[in-house]
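Student: Here is a sequence together with a model predicted from it:
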Amino acid sequence: MKEKSKLQTRKLLDKGRRSLLRGIFSRTTVIAILLILQVLFLMSAFSWFQQYQSYFRAVEIILEIFAVLYLVNSEMDALSRITWLLLIMITPLLGVLFLIYTKLDWGYRGLKARLSDLTTLSQPYLPENTIVVNELKKEHSTTYNLVKYFRRTRDGFPVYTGTKVTYFPSGEAKFAELKKQLLQAKKYIFLEYFIIDEGLMWGEILAILEQKVNEGVEVRVMYDGMIEFSTLSFDYTKRLATLGIKAKAFSSISPFISTYYNYRDHRKIVVIDGEVAFTGGVNLADEYINHIERFGHWKDTAIMLEGKAVDVFTILFLQMWSITDQNPDFQAYLGQHQKPIETDGYIIPYGDSPLDTDKIGENVYIDILNHAHDYVHIMTPYLILNSELEHAIRFAAERGVEVIIIMPGIPDKPVPYALAKTYYEPLIKAGVKIYEYTPGFVHAKVFVSDQIKAVVGTINLDYRSLYHHFECATYLYKASAISHIERDFQETLAKSQQVTLESLKKESLSTKITGHLVKTIAPLL
C-alpha cells in the first residue's frame, strides 16, 4: 500500500512539474514577458525624456494645449473627455503621448480599411423593402424613423417581415433548440462566439459539428482571440481543422502592443443554411447552461430567427470571417427562404462595429427610452453609463415612464459592480427602479418597451460593449415574441430584490470608495 501511495504521489509531482514547465515555456508566458519588456522600455524612454524636460518644456506645453483643444472639440462623451483631461493634468507628457497613441490606433488601420471594403461589397445583398418601409410609414410609428436611421448607417441594415422569432429565457432552452437545428443542417453551419470553453456544452455541439462535416456540411467556427489566454489552447484552430472544421481566432494576441487588442469580437452568432440564426447573451461554456456554478444561478437569454431576416447574420459572419481571407461569395450563402413564414411583426437584425462613427447599439437603446409611453424594462450585467445614456434613462423615468433595471445579485467582477453602484442613487432619485437578481448573475442583454418593442442581443450597458466591441442584436417591433420577453422579465423580477436609497447606505465602505475612484476611469473599463 505504501509503495502504491508513493507511486501515486510521484505521478502527481511529475504531472505538477510538467504543468509548471508547460506554463513557463508556453506561448502565453512568452507573450506576457515580451509585453512586460515593451512596457518597461516605454517607461524607461519616458524617464530618459524626463531628464531633459526643462529643454522641452515649451514643446510639452504646446502638446498639452493641442490635446486639451482636441478633447474639448471632440465628439467624445463628457465622461470620456473628463477622464482624459484628468490623466493629462496628473501626468501631462505621458497623458498626451497616451492620447496620441490611442487616437492613432496603430495596428488597426488595415482592419478598418478591410472591414469598410467588405461592408461596401455586402451592401447589394441587404436591399431595402420599400413595401415594408411604407407600411411602417403609414402607421406613423417612431420605428419608421429608426428604420430610416438604420439605412443611413454605414451598414444600412434593412427592416424585414416574413421572419419567425423564438425567444429563449435561459441558456438551457437555447442549447436544447440549437442542437436540434444543428442536426438539421444540410449545407453549412457558421458559429461566431466571444467565448468557447471545453466542457459538456461545447463537447456536445462539437460532436454534432463533426457528424455534420462527415455528412458533407461546411462548418466554420470563429471565436475571439482573447480566449486563447483563458479557455482554449493557441493551436485550437489546428485541432478543429483535423476534424474538418474551418476555424479562426479573431485578433489573436501577439507579443506587440497595439490598440488593436481593444477591439474584441463580443458577438454570438449561429447561422444554419442561411435559414436559421441564433443570437443573444449565451456563449458556449457550461456556466451559461448552469451545468457548472460560477456566480450562483446564471440568467441569460437568446433568440432564434427563421426566414428572411437571417440574411443579416449571414453577412455579418462572412464580413468578420473574410477580414483575413479572400472576398466572400455572399450570394452563395444567403438563404432561399422558400419555406412560407407568416409575417410576425417587423424585425431588424443589426451589428455594431467600433471602427466606424455609428454608435448603433447606444442609439437604439436611447431611441427606445426616448419614445416609451408606459414602460422600459431592462436586463443587463453591467451599468457603466456615459452622460447621454444616463440622461435618457433618467429623463424617461422623470416623465412618468416605468423604467426598471435588473442587475446581478452575485457579480462576476467586483470592480465594475462597485462602479455600477455609483449610478444607482441618481437613477433611483429620478424614479428608476433597480433590482438585483437574488439567485445569482444576470448576463442577459434585453430591452422591452410598451409591449411592442424589444431588443435581444449581445450589447451590455457599458463602455466596452457600446464603443470597443463588435456586437450584434435584433430589434423587434410588434412581434409575438415580445410578450414572451416581457413575461420572462416579470418572472425574473419576482426573484429579484429592489435596491433602495436606504439599502445603498448599507453598502460596504470599500465598495463605495472603489466605485467612486474607478468612476474617474470608467471609459477605460
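Tutor: Noted; the coordinates are in hand. Since we're looking at a predicted model, the values are computed, not measured.
Student: only C-alpha atoms for contact and neighbour calcs from this point on.
Tutor: OK.
Student: Could you give the number of residues near residue 30?
Tutor: For residue 30, the neighbour count with other Cα atoms under 10 Å is 15.
Student: can you pull the contacts of it?
Tutor: Contacts of residue 30 were listed using Cα atoms under 8 Å, 6 or more residues apart in numbering, and they are residue 255.
Student: Included below, for side-by-side comparison, is a second structure:
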Amino acid sequence: MLDFITNNIWVLLLIINYVLVIIVAFFILLKNINPTKTISYIIVLVFFPFFGLIVYYLFGQDYRKDKIFNRKHVLNQSIISNINGELQPEKDEVRELKNDLLDERIKLVKLLSSSKNSPLTINNELQIIKNGENKFKLLLEDLRNAKEHIHLEYYILRDDKIGGELIDVLCDKASSGVAVRLSIDDVGSSVSRKSKKRLSQSGVQWHSFMPVLFPGFTGKMNYRNHRKIAIVDGKIGYLGGINISDTYVNYDESDLYWRDTHLRIVGEAVKSLQIQFLMTWEFVSGCKLKIEEKYFPKEECNNKLAVQIAASGPDTDWANIMDVIFTAIVTAENYVYITTPYFIPNDQIITAMQVAGRSGVDVRLLIPKDSDSWTAKHATNSYLECLMEANVKIYRYCKGFIHAKTIVIDDKLSTIGTSNMDYRSFNINFEINAMIYNEEKSIELKSHFIEDLKDSEEVDLERWRNRSKGQKFQESYCRLWAPLL
C-alpha cells in the first residue's frame, strides 16, 4: 500500500486537487458574481492545478461579506452612536452652505451617509499640504504639543531619518504621560528591533496589522491596511498619501523628487477619523477598548466647511470609496481632474470616465511617467487608449514620482486620501478618503493639478496607437494580473 501511494503520489494529489476544485467551483457558482469573473476563476482552477487553489484562496474570497474583520464592538458602544448622531447637521445648516454647493452633491452625501459611519460634518478647517517636507513640519509640531493622546495608523513606517525623528517624539510624549497608540502594517513597514524595543520601553502601545512571518516575501498578497492617518488629542487629524519614510521627504540629497498631497483637519471630521482608528485599534490589539468622551472633545470650529470621511475595506458592507468616486464622475458637469500613482481601474470606473469624456466633460488623468512597478506600469498603459478615444486627456508626470491620490470636480467637490485608482484600493485594502464639498478648497486643489501639468507630458493618441506590438503584448499580459497588483 505504501509503495502504491509513493509511486502514484502525483496522481493522488491531482485527484485531491480536482475534488477541491469541484467543491470550490460549486460555491463560486452559488455566489452569482460577474459571469466573466466566475469563468476566469474556474479556468484558473482547472488549468493550473494547486496554483489555482492558492490564487482563489488569496484573492477570490469576498471578505467584505464573510466579515472576518469584525469590529462591531466599537460601533455598538453607545458613545459612538451618540457621536455620529451629534455630527449629523441640522437642515438649516445644510441650507446655509454657500451657493447651494451641497445640494448639487446631495446624492454623494446620501450614498456615504447610508454607511452610518460617514456622517456629513459642517464645521471644519482644512489645510491642503503639498509634499512630505511640509507635512512633517506640521505633524511633528502637533505631536510635540499633544496633551492627552496620539493615535497613528500608517501603512509604511521606517526608522530612517524622518521616521527616527517621529519615533523620538512618540517616545518622549509617552514617557511624559501622553497615551500613544501606533498601528503599522506588517508588510509595508520596516522597523528595527531596537526601535520597537525603545517604543515599548517608553510606554508607546504599538501593534502590527495582520502580522506575517516573512513580510519581504508576501509583497501585496494579503489584505493590507493602506491608510495613513494621525489624530492628536481628538482635535487635529491628518490623512492622505504621505507615509513615514525618507522616500516621502524631498531632502537636498534625495535621488528622486516625490510629489504628494496630504490633508490637515481641525473640526468635526476629526471625530470620524477617530472612530475609524478605534475600530482598527480594537482589531490589531485584540482588546475591547473602552471608548471614552476624552477621545471626542467638544471643540468649537466656526468655519463652515463640509467634509465626509469615506472609509472602505473588508470590514465595510460596500466598496464606499469606489462607489463615491464612480458617482462623482458620472454626475460631473464641467471637469474631472484625477491624480493617482497607480491606475488599474475596474470596469465601472472606466465606463464612468468614458461616459463623462464623451458627453463633453473635461476629464484629465495624471499618472507617473515612470512607475516603481514594471507590472503596474504596463497594466496601466493597457487602459489609456480606450480612455483617449473617449476624449479623456492623459498626462504623465516627468519631474519625479507623483504619489498624490486626489480628485477635483467642477470647483465644487474634491477628495484627498489614501486610495489609488486600482483594484486593491477599491476591493482589498483598508483605505480612507476625505470628501470635501467646498469651492475654495476645490479651486486650490485644481491649481495644484494645473501646476503639476507643467511638469508633465500629454500622451498623444495617434503616437500611442503606433507603439510596438511587443509593448502591447506586455500590457495585455500584465493586465491579466490586474486584480492581484
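Tutor: Happy to help now that I have it. This is a predicted model, so every value here is computed, not measured.
Student: what about the equivalent of residue 165 of structure 2 over in structure 1, distance to residue 445 of structure 1?
Tutor: In structure 1, residue 165 of structure 2 lines up with residue 204, judged by TM-score structural alignment. Note on residue 204 of structure 1: its distance to residue 445 of structure 1, by Cα to Cα, to the nearest Å, is 25 Å.
Student: So in structure 2, which helix runs the longest?
Tutor: If you go by DSSP state H, structure 2 has its longest helix at helix 9-31.
Student: Could you look up the next helix or strand downstream of it?
Tutor: helix 35-47 (DSSP states H and E).
Student: got the angle for that next one vs helix 9-31?
Tutor: Orientation check (axes from the mean of the first three to the mean of the last three Cα atoms, to 10 degrees): helix 35-47 of structure 2 against helix 9-31 gives 170 degrees.
Student: can you pull the buried residues of helix 35-47 of structure 2?
Tutor: Buried residues in helix 35-47 of structure 2, counted by 16 or more other Cα atoms under 10 Å: 38, 41, 42, 44, 45, 46.
Student: and it, what does it pack onto?
Tutor: The helices and strands touching helix 35-47 of structure 2, judged by 3 or more Cα pairs under 8 Å, 6 or more residues apart in numbering; DSSP states H and E, are helix 9-31, helix 51-55.
Student: Could you single out the most deeply buried of those helices?
Tutor: helix 51-55 (a mean of 17; mean count of other Cα atoms under 10 Å).
Student: Now that one on structure 1. Mean distance?
Tutor: With mean Cα distance after the TM-score superposition for structure 1, helix 51-55 of structure 2 departs from structure 1 by a mean of 5.7 Å once superposed.
Student: any idea which helix or strand comes after that helix?
Tutor: Following helix 51-55 of structure 2 in sequence, per DSSP H and E, is helix 63-66.
Student: which residues touch that next one?
Tutor: Counting by Cα under 8 Å, 6+ apart, 69, 313, 314, 315, 316, 317, 318 sit against helix 63-66 of structure 2.
Student: Could you check which residue of structure 1 pairs with the third one?
Tutor: Aligned by TM-score structural alignment, residue 314 of structure 2 pairs with residue 354 of structure 1.
Student: cool, and residue 209 of structure 2?
Tutor: Aligned partner of residue 209 of structure 2 by TM-score structural alignment: residue 250.
Student: any idea how far its match is from residue 326 of structure 1?
Tutor: Taking Cα to Cα, one finds residue 250 of structure 1 at 16 Å from residue 326 of structure 1.
Student: picking that back up, what about the match of residue 165 of structure 2, helix or strand, and which?
Tutor: Element membership for residue 204 of structure 1 (DSSP H and E) is helix 200-214.
Student: Then residue 49 of structure 2?
Tutor: If you go by DSSP H and E, residue 49 of structure 2 is not part of any helix or strand.
Student: Would you confirm that it contacts residue 15?
Tutor: No. Counting by Cα atoms under 8 Å, residue 49 of structure 2 stays clear of residue 15, with 10.0 Å between them.
Student: I would like the residues contacting stretch 210-226 of structure 1, please.
Tutor: For stretch 210-226 of structure 1, contacts defined as Cα under 8 Å, 6+ apart pick out 183, 185-196, 209, 243-253, 264-266, 321.
Student: Let me see the contact set for residue 309 of structure 2.
Tutor: For residue 309 of structure 2, the contacting residues are 118, 119, 120, 269, 272, 273, 432, 433, 434, 435, by Cα under 8 Å, 6+ apart.
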